[in-house]
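>>> coordinates only, no sequence provided:
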């Protein structure tokens, strides 16, 4: 039996709007969508490597489909690269070129202080408050280079053309170098909040779920 995972984005959680929406859709069709909390055990010590290990610990030998949003999308891509039981990945505004796009948006002084002091507060959407994050997050992520993602497997990217966090061009460049990747532009921003029904239709078709009498919304 195929297993399905949803991986949330940076400073988010398994109760995000997209996670709840997709989990509800899967449940209506009789499928379980596993949504791990990638903040565990605490946000402050988060690293990309830790996210990878956390999800890999939950994989079995069963075929697996992974849906990932933003940094969760980058995580999904690397899970597929490292684990052959991952058969398909659906990436929602994936965080390709993450550091190159994210760090320049931070104030240079704040960035320098983060590195010197070792920790910096970030707004956490799950907690609706600021939470500290160690500089080790950046140092660890520097080890994970997109150009090493080379495994050929069915990959669908849905990315907003008005994304203000991860430029659509990052997904365009990624897909252009990998013929097994399909990129579908959406008229939306990074949150993709206005295209939920489009995401679900694409997901249902890509994953080959039996839609049954599931109504659209």
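Here it is on my side, so go on. These numbers come from a predicted model, not from an experiment.
>>> drop to CA atoms for contacts and neighbour counts, all remaining ones
Will do.
>>> ok, now how distant is the residue lying closest to residue 168 once chain neighbours are set aside from residue 176?
Using C-alpha to C-alpha, 6 or more residues apart in numbering and skipping the chain neighbours, the partner closest in space to residue 168 is residue 161 (5.4 Å). According to C-alpha to C-alpha, to the nearest Å, residue 161 and residue 176 sit 16 Å apart.
>>> again with residue 212
Residue 212 is 35 Å from residue 176, by C-alpha to C-alpha.
>>> which one of these two has more residues nearby?
residue 176 (12 against 8; other C-alpha atoms under 10 Å).
>>> report how many residues lie close to residue 168.
Neighbours of residue 168 (other C-alpha under 10 Å): 24.
>>> so it makes contact with residue 162?
Yes. The pair residue 168 / residue 162 is scored as a contact, 7.3 Å apart, by C-alpha atoms under 8 Å.
>>> just to revisit the earlier point, give me the neighbour count for the residue nearest to residue 168.
Counted with other C-alpha under 10 Å, residue 161 comes out at 18.
>>> try it against this one:
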């Protein structure tokens, strides 16, 4: 299974999530794709991700890979360490417990309307998920854009010493040209196009 974890205020309808899903369908492995809607509560988001992993394992899937974008990348780091699986990080949040301080209160969602309420307790939940250092850099692939207008790519690179790292010159937080990298991401996760 490939578990895609979307970012803050995002959803399974995000551009990158849909691109990964479409490419996996094209490659004949679409059934292996999962992208749950993550709760604004980090603890609840992790529970939902863990439920997806447990469901895949119960269905006979022994190989798990995780792709996480932005805040989803922060969750992917924790889950990657917990499950010892290949993990791809797309402009991941490094210290979201401070980044989200300025977003306390109601925040609009990017897709489908509505909003979420960010509470101070969520910042502690993020702190509780902090991973000081990755244990096996070879299992991690970081894609970081120098033009990210939300997060600092240098902090991302520093947080993943020894990992596979691709620094994109320019671009943006959403990695607008992600179509250029999706095949590389899926290959790292162990997928190949159907023959």
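Looks like it arrived, so ask away. Everything numeric in this text was worked out from a predicted model, so none of it was measured.
>>> follow-up on the earlier one: so what's the residue nearest to residue 168 of the first structure up against?
For residue 161 of the first structure, the contact set (C-alpha atoms under 8 Å, 6 or more residues apart in numbering) comprises 167, 168, 185, 186, 187, 188, 189.
>>> which of the residues you listed ranks first by neighbour count?
Among the contacts of residue 161 of the first structure, residue 168 has the most neighbours (other C-alpha under 10 Å), with 24 neighbours.
>>> ok, it to residue 186 of the first structure distance?
In this view, residue 168 of the first structure and residue 186 of the first structure are 10 Å apart by C-alpha to C-alpha.
>>> can you pull the residues that touch both of those two?
With C-alpha under 8 Å, 6+ apart, residue 168 of the first structure and residue 186 have common neighbours 159, 160, 161.
>>> a markdown table for the residues you listed, including secondary structure and distance to residue 114 of the first structure?
Converted to a markdown table, these look like this (DSSP: H, G, I helix; E, B strand; the rest coil; distance: C-alpha to C-alpha, whole Å):
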| residue | secondary structure | distance to residue 114 of the first structure |
| --- | --- | --- |
| 159 | strand | 30 |
| 160 | strand | 30 |
| 161 | coil | 31 |
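>>> what's the matching residue for residue 44 of the second structure over in the first structure?
Aligned by TM-score structural alignment, residue 44 of the second structure pairs with residue 50 of the first structure.
>>> that match sits in which helix or strand?
Using DSSP states H and E, the element containing residue 50 of the first structure is helix 48-56.
>>> quick check: next helix or strand after that helix?
In N-to-C order, the element after helix 48-56 of the first structure by DSSP H and E is strand 64-69.
>>> buried ones in the helix or strand following that following strand?
Remark: after strand 64-69 of the first structure, the chain's next helix or strand is helix 71-82, criterion DSSP H and E. By 16 or more other C-alpha atoms under 10 Å, the buried positions in helix 71-82 of the first structure come out as 71, 72, 73, 74, 75, 76, 77, 78, 79, 80, 81.
>>> name the nearest of those residues relative to residue 129 of the first structure.
residue 71 (19.5 Å; C-alpha to C-alpha).
>>> quick one: the helices in the second structure?
15-26, 42-58, 71-83, 96-99, 120-128, 153-159, 182-188 (DSSP state H).
>>> let me see the contact set for whatever residue of the second structure lines up with residue 96 of the first structure.
Using TM-score structural alignment, the partner of residue 96 of the first structure in the second structure is residue 94. Contact analysis of residue 94 of the second structure by C-alpha under 8 Å, 6+ apart lists 74, 155, 156, 159.
>>> which residues of the first structure does stretch 4-13 of the second structure align to?
Against the first structure, stretch 4-13 of the second structure falls on residues 6-15 (TM-score structural alignment).
>>> now that stretch: buried residues?
Buried, per 16+ other C-alpha under 10 Å, within stretch 6-15 of the first structure: 6, 7, 8, 9, 10, 11, 12, 13, 14.
>>> same question, stretch 135-148 of the second structure
Within stretch 135-148 of the second structure, the residues scored as buried using 16+ other C-alpha under 10 Å are 136, 139, 140, 141, 142, 143, 144, 145, 146, 147, 148.
>>> next step: those restricted to strands.
Taking DSSP state E, the ones among those that sit in strands are 140, 141, 142, 143, 144, 145.
>>> aligned to the second one, what sits in the first structure?
Aligning on TM-score structural alignment places residue 141 of the second structure opposite residue 156 in the first structure.
>>> you'd agree that match is up against residue 179?
No. Between residue 156 of the first structure and residue 179 there is no contact under C-alpha under 8 Å: 11.2 Å.
>>> which one is the most centrally placed residue in the second structure nearest to, not counting chain neighbours?
Closest to where the C-alpha atoms of the second structure average out (C-alpha atoms, centre = their mean) is residue 68, at 0.9 Å. Among residues not flanking residue 68 of the second structure along the chain, residue 5 sits closest, at 4.6 Å (C-alpha to C-alpha, 6+ apart).
>>> list the contacts for the one you found?
Counting by C-alpha under 8 Å, 6+ apart, residue 5 of the second structure has contacts 35, 36, 38, 49, 66, 67, 68, 69, 72, 73, 75, 76.
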